[in-house]
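>>> next come a sequence and a model predicted from it.
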Amino acid sequence: MITHIVLFKLKDATAEGIQKAQELLLSMDGKVEMLRHLEVGVDVIRSERSADIALVTKFDSLADLQAYQVHPYHANEVAAYMRSVCSQVVAADYEG
């Protein structure tokens, strides 16, 4: 199993901006077939060093993670939007 974690720092970290991003990330459920787990969390600490949103996804294999990266819904809708609204994005991918 491959776990893919992405932390997003939004340009517009208002409740509205965070909710819109969260809903879009969650909309991948059922649309991106290789996703085995999808979790989206909103930061509750709200410190200067905090990310605003955390995305945790799981895949059966590295090949499935790579297919997810270029999946039309993920690449053209979700990732494109997130790039446009984020000031910083960091990711980590690991087996386990």
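Everything's here; your move.

>>> every contact and neighbour count from this point should use C-alpha atoms.
Noted.

>>> could you measure from Ile53 over to Ile2?
20 Å (CA to CA, to the nearest Å).

>>> who has more neighbours, the two?
Using other CA atoms under 10 Å, the more surrounded residue of Ile53 and Ile2 is Ile53, with 22 against 18.

>>> now that one: how far from Ala91?
In terms of CA to CA, Ile53 sits 12 Å off from Ala91.

>>> got another, please set it beside the one above:
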Amino acid sequence: MIKHIVFIKLQNRSPESLAEAADVLRSMDGKIEQLKSLEIGADILRSERSYDIALTATVETLDDLQAYQIHPVHQKIIEYINSVKEVSYAVDYEI
């Protein structure tokens, strides 16, 4: 199993922008067969060092991770996130 974690800091950190971005990310749920689980969380501390949103996804294999990355639904999400993010970081690891 592979865990895929992404932290996103938005350009506009208003509650409305956070809610919209989180909803867009959640819209992937059930639409990409390789995703075994998907969690989206908005930061509750809102500190200067905090990132705004965390995405945690689980897939079975590295091949599934690659298929997820290029899936058309995910590509549309990336396009949106790239338009609203300040920065993002990802970590992928085996569990």
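Nice, thanks for sending it over. Since this is a predicted model, take the numbers as computed values, not measurements.

>>> what do Ile53 and Ala91 of the first structure both touch?
Jointly contacting Ile53 of the first structure and Ala91 under the rule CA atoms under 8 Å, 6 or more residues apart in numbering are Leu7.

>>> right, and Ile5 of the first structure touches Ala92 too?
Yes - under the criterion of CA atoms under 8 Å, Ile5 of the first structure makes contact with Ala92 at 5.3 Å.

>>> between the two, who's got more neighbours?
Under the neighbour definition other CA under 10 Å, Ile5 of the first structure and Ala92 were set side by side, and Ile5 has more, 17 against 10.

>>> what helix or strand does that one sit in?
strand 2-10 (DSSP states H and E).

>>> helix, strand or coil for the residue nearest the centre of the second structure?
Geometric centre of the second structure, nearest residue: Leu55, 3.7 Å, by CA atoms, centre = their mean. Assigned with DSSP: H, G, I helix; E, B strand; the rest coil, Leu55 of the second structure falls in the strand class.

>>> OK, contacts around it?
Contacts of Leu55 of the second structure (CA under 8 Å, 6+ apart): His4, Ile5, Val6, Phe7, Leu25, Leu38, Glu39, Ile40, Gly41.
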